[in-house]
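Colleague: Pasting the sequence and the predicted model now:
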Amino acid sequence: MNLATRWIFPLLLGMSLLWGATLAHAAQMIATATEGAHLRSGPSTRYKVQWELSRGFPLQVIGNKSGWYKVRDFEGDTGWIARSVTNRQAHHVAKVEGLNIRSGPGTSYRVLAKARYGEILRTLGRQGNWVKVKLGKVTGWTSKRYLWGW
């Protein structure tokens, strides 16, 4: 057995598995399961509440500790949220003011409603670069490039 077979290949395999796990973890998305969920400065209720979040607010998991997720929001702000007040129900946030919600997946479809910057949209499906969303009582389509979430 040569050096490459005994040490280098297993080392590279381990590094690639670790890299893959890191990428998978970095892309994990969650949403708030309750209205008024607290985003805190640290991983316990002893830490200061930074924000209260609306139900369905999407967050990207960037770490975890003892029943708490360290998360990032659509503006890049970070904080900690209790795992117990989250779920994996897909949502998006409007990244622009006046986001058009259309009757179909394309710009030729009529506008049914407009979302405000930061407004939460329930994700219902996808078709190419279009996302089917629910905003209040309106169900329609919007361009993926103006959204953040999953």
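Modeller: Nice, I can see it.
Colleague: okay, CA-based contacts and neighbour counts for the rest of this
Modeller: OK.
Colleague: In which helix or strand does the residue nearest to Arg116 when sequence neighbours are not counted reside?
Modeller: Distance criterion C-alpha to C-alpha, 6 or more residues apart in numbering; nearest residue to Arg116, sequence neighbours excluded, is Glu97 at 4.8 Å. Per DSSP states H and E: Glu97 is located in neither a helix nor a strand.
Colleague: A further structure is provided below for comparison with the first:
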Amino acid sequence: MTQLKFRADRGFVRAYRMIAAVSVLLLLAGFTPQAYGAERGSVTNLPLPRYVSIKSAEVNVRRGPSLTHRVDWVFKRKDMPVEITAEHGHWRRVRDRDGAGGWVHYSLLSGNRTVIVDQDMLPLLSRPEQNAPASAQLEQGVVARLDNCTADWCRLSAGGYRGWAPKNALWGVKLDEVLE
């Protein structure tokens, strides 16, 4: 009987070693849950990080996830895109394009997607093609509403104009993100 138990333990040890070896190989190959969008928010179960926008013209950004924490600074622009990096109860830790961040109450955030133009005088094209005619040019820092995205292009609307822009010229959308 002791011998049987020993064999079962050896089998368990072998299986444990095999799982550990595979885990190490995956880590060495660069596989992490975060790299593949596997990380999820503990409250919403939505992917982290993810982009949203600021809902109102003034939003307090706090040092921690409660009203008792000090206000470090204030967002002063409605529709500004931000990236949610963590969740805690009704609070979301966000950061802006410059990397500045803090905690914001979820009710002050919107699921409406916007982006910031990262390239000066970005042509807004009539089709998602490099040589398509431009309907407008957007200055660097313009906040535009995000309509949809293909693998390389996003359809935007800003200032009454609508058109396509290369995804790599925008902040507020992941390079591998496709939106319909």
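Modeller: Ah, there it is. Keep in mind it's a predicted model, so treat the numbers as computed, not measured.
Colleague: what's the TM-score here?
Modeller: Here the TM-score for the pair of chains, by TM-score structural alignment, normalised by the length of structure 1, is 0.79; 148 aligned residues with a C-alpha RMSD of 3.0 Å.
Colleague: now the residue nearest to Arg116 of structure 1: how far from Phe57 of structure 1?
Modeller: 17 Å (C-alpha to C-alpha, to the nearest Å).
Colleague: Looking at those two, which has the bigger crowd around it?
Modeller: Phe57 (27 against 13; other C-alpha atoms under 10 Å).
Colleague: list the contacts for the most centrally placed residue in structure 2?
Modeller: Structure 2 has Arg50 as the residue nearest its centroid, 2.7 Å off, counting by C-alpha atoms, centre = their mean. Counting by C-alpha atoms under 8 Å, 6 or more residues apart in numbering, Arg50 of structure 2 makes contact with 83-85.
Colleague: if I line the two up, what does it land on in structure 1?
Modeller: Aligning on TM-score structural alignment places Arg50 of structure 2 opposite Gln28 in structure 1.
Colleague: What's the separation between that match and Ala90 of structure 1?
Modeller: In terms of C-alpha to C-alpha, Gln28 of structure 1 sits 11 Å off from Ala90 of structure 1.
Colleague: For Ala21 of structure 2, what is the enclosing helix or strand?
Modeller: helix 2-28.
Colleague: where's that helix relative to the chain centroid, distance-wise?
Modeller: Taking C-alpha atoms, centre = their mean, to the nearest Å, one finds helix 2-28 of structure 2 lying 37 Å from the centre of the chain it belongs to.
Colleague: repeat for stretch 64-84 of structure 2
Modeller: On the basis of C-alpha atoms, centre = their mean, stretch 64-84 of structure 2 sits 16 Å off its chain's mean C-alpha point.
Colleague: Repeat that for stretch 65-75 of structure 1.
Modeller: Per C-alpha atoms, centre = their mean, the centroid offset for stretch 65-75 of structure 1 relative to its chain is 10 Å.
Colleague: What residues in structure 2 pair up with it?
Modeller: Counting by TM-score structural alignment, stretch 65-75 of structure 1 lines up with residues 88-98 of structure 2.
Colleague: now stretch 121-128 of structure 1
Modeller: With TM-score structural alignment as the criterion, stretch 121-128 of structure 1 aligns to 144-151.
Colleague: for structure 2, what spans make up the strands?
Modeller: Here structure 2 has its strands, by DSSP state E, at 50-54, 59-62, 71-75, 81-88, 91-95, 101-105, 109-110, 114-117, 122-125, 134-138, 143-149, 153-158, 161-166, 170-171.
Colleague: Out of these, which is closest to Leu27 of structure 2?
Modeller: Leu27 of structure 2 lies closest to strand 81-88 among the strands of structure 2, at 22.0 Å (C-alpha to C-alpha).
Colleague: Now find how far off-centre the closest one is within its chain.
Modeller: Relative to the chain's own centre, strand 81-88 of structure 2 is displaced by 8 Å; criterion: C-alpha atoms, centre = their mean.
Colleague: Mind reading off the mean deviation between it and structure 1?
Modeller: On superposition with structure 1, the mean distance recorded for strand 81-88 of structure 2 (mean C-alpha distance after the TM-score superposition for structure 1) is 1.6 Å.
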